[in-house]
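**Q** quick one: sequence plus predicted model below, questions after.
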Amino acid sequence: MEDNTLPENSGKKPVTPRTDEEKQSVINRLKRIEGQVRGVQKMVEEDRYCVDTLIQISAINKALNRVGYSLMERHTHHCVASAIRKGEGEEAIDELMKVVQQFSK
């Protein structure tokens, strides 16, 4: 059986570091998601209706996926494209495909 897990920290650096604006955008999105998670915690504490809580959890999952796909798109355009230009595309594509597989689970 093939191991498709990725290391928690590869130790690699981005080819093109994120701009301050890009970082702030991702951080703001994650802070909104964090607020949504706190809201779900409060819903559980208040014994709110299960379906309402599940709908909020679904919204959190979608929001996290949007952040992830945004990061994946940037990675593809910068890191993977750079590796291809340098003739190192196979490894970068294999790594990207593992990430796509993780996202698809």
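**A** Happy to help now that I have it. Residues are numbered from 1 along each chain as shown.
**Q** when you work out contacts or count neighbours from here on, use the C-alpha atoms and nothing else.
**A** Fine.
**Q** okay, now residue 97: neighbour count?
**A** 13 (other C-alpha atoms under 10 Å).
**Q** nope, residue 31 is what I was after
**A** Using other C-alpha under 10 Å, residue 31 is surrounded by 12 other residues.
**Q** put this next to the first one:
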Amino acid sequence: MQGDAESMTAVLNRLKRAQGQLGGVISMIEEGRECKDVVTQLAAVSRALDRAGFKIIATNLRDCVSDTSGDGPDIETLEKLFLTLA
């Protein structure tokens, strides 16, 4: 995957945070916690994953625009990727 080190570090941090939150959701369900608490945490996991996806797309879009060799992803592909997260 392409992208500058700083952006990829941010993506990995978001994904690791989401991984921890998902583990927490699983534990909450196993413990029989309140529905609203479980859903609230699940929404936080979803937002973290969405933000990681948007960051990946934004980074690749920047690379694509600056790539003059034509080897980068095309705009149509990036738009489709973006819409899969919407």
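**A** It's in. Everything numeric in this text was worked out from a predicted model, so none of it was measured.
**Q** quick one, helices of structure 1?
**A** For structure 1, helices defined by DSSP state H occupy the ranges 20-45, 50-75, 81-85, 89-104.
**Q** which of those helices sits closest to residue 14 of structure 1?
**A** Nearest to residue 14 of structure 1, of all the helices of structure 1, is helix 50-75, at 7.9 Å by C-alpha to C-alpha.
**Q** how close does the closest one sit to structure 2?
**A** Once fitted to structure 2, helix 50-75 of structure 1 is off its aligned match by 0.7 Å on average (mean C-alpha distance after the TM-score superposition for structure 1).
**Q** in that helix, which residues are buried?
**A** 53, 56-57, 60, 63, 67, 72, 75 (16 or more other C-alpha atoms under 10 Å).
**Q** nearest residue to the middle of structure 2?
**A** residue 52 (2.3 Å; C-alpha atoms, centre = their mean).
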